[in-house]
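[1] coords please:
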Amino acid sequence: MYNLGQYIPRQSPVHNRDPRVKLIGVVVLGIIILQMNITGLLAVTALFLVISLIARIPVSSLLNSLRPVLPFFFFLFLVYVFFTPGHPLPWFSFGPVKISYEGLQLGIIQISKFLLLVVAASLLTMTTTPSEITMGLERLLRPLRFIGISSYNVALLVSLALRFIPMLLDEMNSIKEAQLARGANVNQRRISGKIKSITNLAVPLSINILRRCDDLVDAMESRGYHPGPRTYLYELALTRTDYGLIATLTGLLIVFLIYHP
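    Model prediction:
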């Protein structure tokens, strides 16, 4: 089963593209998604399905990548629905609790945007190795050196964060299984029980993550790591297709920003 942030090796045109192109594509699509209406979001959804087909990534993997964020987005959807003023829907009014048409519409559109942003990030991590993401970010952020910011250090932080996402999910699943093996009830129905379950999960999870961080620091120091410019075994090289895609994405963003109301 796919975990958020996990690379899926395939031989496809999407996997073979330069990581800089994919990073630029995610940024451009992210800007466009945040400004889209429901019709545009459906078009972007169709585009992501085409990209996953070309990349030979199963749709089930895309859906699995949304599972960790669904509870938070569902809570956010309820906030939009119940706290957005507007015309109440007669079929969904329960005394003082009213659901407005504007809140329902805003909730659907906003949550759809957030879900598509997660899908875009998932497609990036599914088709690009962490080392490629690091190299791509380091190249794109090189102009920051003129203001005293190390592009490699920023890229390394992002790369480590991506590596820790699947590890965090694995640690959480392991702790849950250990608690279930000891007879713990992790499916509490009462709010107090849920808070207690979250606390029992958060404390050992935080301790394990801090221990993993210490192990990572020790491993980097033992290998002589030091901040600063790095060299790579393989250097990135843009092809004509990559240049064409970058030009297309740049033109698409400019046209969208000019003609979008």
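
[2] Going by C-alpha atoms from here, please, whenever you check contacts or count neighbours.
    OK.

[3] Buried residues, stretch 169-176. List them.
    Under the neighbour-count criterion of 16 or more other C-alpha atoms under 10 Å, stretch 169-176 has Glu171, Met172, Ile175, Lys176 buried.

[4] Same check on stretch 234-248?
    Residues Asp242, Leu245, Ile246 are the ones in stretch 234-248 that count as buried (16+ other C-alpha under 10 Å).

[5] Let me see the contact set for the first one.
    Contacts for Asp242 (C-alpha atoms under 8 Å, 6 or more residues apart in numbering) come out as Arg17, Asp18, Val21.

[6] One more sequence to fold, the one below, so I can look at both together:
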Amino acid sequence: MTGSGQSIAGESVVDRMDPRVKIASTVALGLFTFQAGGVDACLISLLLFAVMRAARLEFTRLLQAVRPLAWFAGLFFLLHLFFTDGTALWSLPPLHIRITREGLFQGAMVVWQFAALVLCGAILSMTTRPSDLIGGLEKLLTPFKYLGLPTREIAMMTAMALRFVPTMRDEFNRIRTAQAARGADLEAGGLLRRAKIAVSMSVPLLISAFRRADELAEAMEARGYHRGPRSALRELRLEGRDFAAMGFMLIVMAVLAISRVYVKP
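    Okay, here's the model as predicted:
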């Protein structure tokens, strides 16, 4: 794995798993994350930690994937903290401000959901080659092909979007470092100044994104890319570890579903 989160060949059991199993497991886990309560959050967190260890991923690299969304998660946390009705833990009557126990819990859950969803996507992208990701998505979308949907093109666009996330993050860090080297103070100032700084950084970032998109289009044309059916260099086949992973995930999903019914959040 590279520091930017881009995938290269790995030797862990998660790297060698069929991409269809990893994609389906990621989607299922993401759906349960949206509905998770306190007990479910603990179970999903333990599962993510176990997968991270099995994939031999460094926590610092996964943390880099979560950091860009820290501001959004913090904003939602504050909104829940101050605007959720419930049992007051602290209040400031003159300003009509109060913190409730329910708001604290819901805000913490929103932050956890953000982190869990991003970690799921990061683990998938770090342990799956782009070509395998495209092949896996295409196979999973095969039933929709009979409805006239361009499944291969959808799989290609999805894989490229996932691939460009770490690339654009690296580009953002490069622009930020370049502006700091020119003497720009990116941390000081009020909200208006920070908004101006964000605009000054977004313009070169958009230019870089369009430039990279043009380079990618030219590279695909040079390699003779065209729409339509094509063969694969490596055919996907389910092996013993894949069936074991599917069985394990079915058990996990069943436990999460039962906990939603019988365990009070």
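
[7] once aligned to structure 1, how far is the helix or strand in which Gln113 of structure 2 is found on average?
    For Gln113 of structure 2, the element it lies in under DSSP states H and E is helix 101-126. Once fitted to structure 1, helix 101-126 of structure 2 is off its aligned match by 1.3 Å on average (mean C-alpha distance after the TM-score superposition for structure 1).

[8] Could you list every helix and strand that that helix packs against?
    With contacts defined as 3 or more C-alpha pairs under 8 Å, 6 or more residues apart in numbering; DSSP states H and E, helix 101-126 of structure 2 has these neighbours: helix 19-34, helix 38-54, helix 59-66, helix 70-83.

[9] Deepest-packed of those helices, please.
    Neighbour counts (mean count of other C-alpha atoms under 10 Å) averaged over each of those peak at helix 19-34, with a mean of 19.

[10] Identify the residues contacting it?
    For helix 19-34 of structure 2, the surrounding residues in contact (C-alpha under 8 Å, 6+ apart) are 40-41, 44, 113, 116-117, 120-121, 124, 128, 132-133, 135-137, 139-140, 242, 245-246, 249, 253, 256.

[11] Not counting its neighbours along the chain, what's nearest Leu140 of structure 1?
    Nearest in space to Leu140 of structure 1, with sequence neighbours left out and distances taken as C-alpha to C-alpha, 6 or more residues apart in numbering, is Arg20 at 7.0 Å.

[12] which of the residues in the helix holding Gln113 of structure 2 are buried?
    Using 16+ other C-alpha under 10 Å as the test for burial, helix 101-126 of structure 2 gives 101-104, 106-126.

[13] quick revisit: compare the helices and strands packed on helix 101-126 of structure 2 and give me the one nearest Glu11 of structure 2.
    The closest of those to Glu11 of structure 2 is helix 38-54. By C-alpha to C-alpha, the value is 10.4 Å.

[14] Which strands or helices does that closest one pack on?
    Helix 38-54 of structure 2 packs on helix 19-34, helix 101-126, helix 240-262, going by 3+ C-alpha pairs under 8 Å, 6+ apart.

[15] if we compare the ones you listed, which one ends up closest to Arg152 of structure 2?
    Nearest to Arg152 of structure 2, of all the helices and strands packed on helix 38-54 of structure 2, is helix 19-34, at 14.3 Å by C-alpha to C-alpha.

[16] Give me the mean distance between that closest one and structure 1.
    Mean deviation for helix 19-34 of structure 2: 1.3 Å (mean C-alpha distance after the TM-score superposition for structure 1).

[17] So which bit of structure 1 is that helix matched to?
    On structure 1, the counterpart of helix 19-34 of structure 2 by TM-score structural alignment is residues 19-34.

[18] Distance from the chain centre to the matching stretch, please.
    Between the centre of stretch 19-34 of structure 1 and the centre of its chain there are 12 Å (C-alpha atoms, centre = their mean, to the nearest Å).

[19] Show the end-to-end separation of stretch 90-106 of structure 1, please.
    Start and end residues of stretch 90-106 of structure 1 are separated by 18 Å (C-alpha to C-alpha, to the nearest Å).

[20] And for stretch 31-47 of structure 2?
    Note: stretch 31-47 of structure 2 ends 15 Å apart using C-alpha to C-alpha.

[21] cool, and stretch 121-140 of structure 2?
    Counting by C-alpha to C-alpha, you get 17 Å between the two ends of stretch 121-140 of structure 2.
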